[in-house]
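S.K.: With the input below, show me the fold.
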Amino acid sequence: MPAMPSSLLEPLWQQFAVLLPRRSEFDPAHPLGCHRRRVPDETVFRLVVEALVHGSGYERVAITGCSDWTIRNRVKHWSALGLAQELHRIALAAYDKMIGLGLSELSVDGCQTKAPCKGDQAGPSPVDRANQGLKRSTLVDSGGIPIGLVSAGANRHDSVLLGPTIDAARRQVGNLPADATVHLDSAYDGKPSRQVLGAQGLSGEIARRGAPAPIQVGKRWVVERTQSWMNGYGKIRRCFERDGRVVDFYLYLAAAFVTIRALIRRARNLYRWPHRPTARRLR
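M.R.: As a prediction, this is how the structure comes out:
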């Protein structure tokens, strides 16, 4: 069974292939003028998606003709180029063109996951007996489409990551509307968060500390749903990567899949195209 439905994997691969730098089939710097053929990028990309979905190590998804070191080196190269961020930016542009991003109502929240191997973006988790964990701060639009993501150690407070998360969203979609409202939970109820929102030219609807959540849940439930979508990917739910750029690569790759899945589900009722998925569950 494929790791991802072809209706999701194929369009993302086609866009990802356009972003890849041109490289010859053989290594021109080889001293004998010959070398083994380079493993095709499409083969490596599909194995990377398997690792993302299942959370498996590279040695478990490696196949004959593509070793785990080939996958690992290719991921490091792609993450250094920022290709996952650019892929996510393309997916957001497609969604905005066909459906439209709801940027007037935004939501931000953090989510803690496990990071057993420590690394650049890991830290002691205050909710997991100080075991190493990863915090993911996510900004979504009114429909729950992930726009900006920031990774940090699990011991970082949500309010500290609010500013970098908004900056990450601006890099992905451009300037946010001046009248946009950011919905936040009680963890952001403090002067630092309000100062960040004021400096960014945004207004905030922040839940008060001490009040029951169901009474003041507001419109931020969409970010909770998006966090659960992101946690559906094994590599995000339990991250063994140590390089911070590789961690961000997988975060934005998962966000691109979440965006494209939402785009297909919304667009199939509005548009017609060959091989349009009709089943409720994409496959």
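S.K.: can we go C-alpha only for contacts and neighbour counts from here?
M.R.: Will do.
S.K.: What distance do you get for residue 122 to residue 114?
M.R.: 9 Å (Cα to Cα, to the nearest Å).
S.K.: residues shared between the contacts of these two?
M.R.: Residues within reach of residue 122 and of residue 114 at once, by Cα atoms under 8 Å, 6 or more residues apart in numbering, are 132, 133, 134.
S.K.: Name the member of these with the most neighbours.
M.R.: Using other Cα atoms under 10 Å as the neighbour criterion, residue 134 leads the shared contacts of residue 122 and residue 114 with 30 neighbours.
S.K.: what comes into contact with the helix or strand hosting residue 162?
M.R.: According to DSSP states H and E, residue 162 maps onto helix 162-173. Under the criterion Cα under 8 Å, 6+ apart, residues 85, 88-89, 92-93, 108, 137-139, 147-150, 176, 193, 196-197 lie in contact with helix 162-173.
S.K.: Can you give me the buried ones in it?
M.R.: 162, 163, 164, 165, 166, 167, 168, 169, 172, 173 (16 or more other Cα atoms under 10 Å).
S.K.: try stretch 145-155
M.R.: By 16+ other Cα under 10 Å, the buried positions in stretch 145-155 come out as 145, 146, 147, 148, 149, 150, 151, 152, 153, 154, 155.
S.K.: Closest one of the residues you listed to residue 227?
M.R.: residue 146 (9.0 Å; Cα to Cα).
S.K.: OK, contacts around the closest one?
M.R.: 138, 139, 140, 226, 255, 258, 259.
S.K.: Please tabulate these in CSV, including the columns secondary structure and distance to residue 56.
M.R.: As requested, the contacts of residue 146 are exported to CSV (DSSP: H, G, I helix; E, B strand; the rest coil; distance: Cα to Cα, whole Å):
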residue, secondary structure, distance to residue 56
138, strand, 24
139, strand, 27
140, strand, 28
226, helix, 22
255, helix, 19
258, helix, 20
259, helix, 23
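S.K.: let's see this one next to it:
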Amino acid sequence: MSSLPEIANPQRKPYASDLSDAEWEVLKPLLPAPKGFGHPVEVDFREILNAIFYVQRTGCQWEMLPHDLPPYTTVYGYFQKWQRKGIWQQIHDQVRQKLRRELGRDQHSTVAIADSQSVKTTGKKGEVYGFDGGKKVKGRKRHIVVDSQGLLIGVVVTEANAPERLGAIIVLDEAKEKLSRLEVIWVDQGYSGKNFANAVQQVCGEQVRVEVIERTSQTFEHLPKRWIVERTFGWLNRFRRLSKDYEVYSEVSEAMIYGSLLRLMVRRLAI
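M.R.: Below you'll find the predicted structure:
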């Protein structure tokens, strides 16, 4: 059984989601620096992150945070501010590059894998809401692109009835600065067709080819190359906050995904 991490606040017992000393040293230099003017920051950012990771891991509501963590209004305030400024994605991408270097990989992958996942919402959530007729799911769809290690390159959350091809193109377009060395993108049969392949080349360059990994039977099949992105969806399932889409805004859902996978990468780097 793994021991619980040491924590910055000795007045409380640690939670399994807390950052260890080594994990905190990975994240500490990546956090936004103080402005240098105005009222000095008095919060403990390590405890703020511990509280955010607690919500992501357990799936609890913000106002249900344990009282030995910082006030939920402060915690959610920082989560929301960092989401609006794109800081969750920025930190995630920096840690991803560092982890790829640790794995002996170039920071820009030559391989990408695209897929989507339809998830239920707790009722109708804002304007981004729909029905996926194929999966029989009312809610939203997570479109992701990962590298050959299953690490997230980009994500966009749409209504559940949004086309897979369109979602993948949006993700690739938003992440094209991280795809300068891309040579091939692996997809399932839902992304087949010349129109999708042409759109990929328009976004990522004519050198990129689309390789469709097809099924050979109607029963469960372990598809080579395709299991990588399925494993990434499995990683998301470790976080109860992502078991459904609980967020009102799709941008907050995307920040939750970046934050959850950031937590996993930090743990790998600190081993």
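S.K.: more neighbours, residue 122 and residue 114 of structure 1?
M.R.: Legend: neighbour count by other Cα under 10 Å for residue 122 of structure 1 and residue 114, higher for residue 122 (27 against 23).
S.K.: wait, isn't the more buried one in contact with residue 154?
M.R.: Yes - contact status for residue 122 of structure 1 versus residue 154: in contact at 6.3 Å, counting by Cα atoms under 8 Å.
S.K.: before we move on, the earlier item: looking at the shared contacts of residue 122 and residue 114 of structure 1, which are in strands?
M.R.: Among those, the ones falling in strands (DSSP state E) are 132, 133, 134.
S.K.: Pick out whichever of these sits closest to residue 21 of structure 1.
M.R.: Taking Cα to Cα as the measure, residue 134 is the one of these closest to residue 21 of structure 1, at 30.8 Å.
S.K.: what about the alignment partner in structure 2 of residue 220 of structure 1, how many residues close to it?
M.R.: Counting by TM-score structural alignment, residue 220 of structure 1 lines up with residue 226 in structure 2. Applying other Cα under 10 Å, we find 18 residues neighbouring residue 226 of structure 2.
S.K.: so what's the residue mapped onto residue 51 of structure 1 from structure 2 up against?
M.R.: In structure 2, residue 51 of structure 1 lines up with residue 55, judged by TM-score structural alignment. Residue 55 of structure 2 makes contacts with 61, 62, 65, 241, as judged by Cα under 8 Å, 6+ apart.
S.K.: any idea which of those residues is closest to residue 77 of structure 2?
M.R.: Closest to residue 77 of structure 2, out of all of the contacts of residue 55 of structure 2 and judged by Cα to Cα, is residue 62, at 10.5 Å.
S.K.: Excluding chain neighbours, what is closest to that closest one?
M.R.: Distances taken as Cα to Cα, 6 or more residues apart in numbering place residue 72 nearest to residue 62 of structure 2, at 5.7 Å, with adjacent residues excluded.
S.K.: what residue of structure 2 takes the place of residue 241 of structure 1?
M.R.: By TM-score structural alignment, residue 241 of structure 1 lines up with residue 247 in structure 2.
S.K.: Report the separation between its match and residue 126 of structure 2.
M.R.: Taking Cα to Cα, one finds residue 247 of structure 2 at 9 Å from residue 126 of structure 2.
S.K.: Among these two, which residue is more densely surrounded?
M.R.: Shown here are residue 247 of structure 2 and residue 126; by other Cα under 10 Å, residue 247 has more neighbours (17 against 10).
S.K.: any idea which helix or strand carries the more buried one?
M.R.: Using DSSP H and E, no helix or strand contains residue 247 of structure 2.
S.K.: what's in contact with stretch 88-108 of structure 1?
M.R.: Contacts for stretch 88-108 of structure 1 (Cα under 8 Å, 6+ apart): 15, 137-143, 145, 147, 162, 172-173, 176-177, 179-184, 219-220, 222-223, 252-253, 255-256, 259-260, 263, 266-267.
S.K.: at 7 Å what do you get?
M.R.: Residues from elsewhere that reach stretch 88-108 of structure 1, judged by Cα atoms under 7 Å, 6 or more residues apart in numbering: 138-143, 172, 176-177, 179-184, 220, 223, 252-253, 255-256, 259-260, 263.
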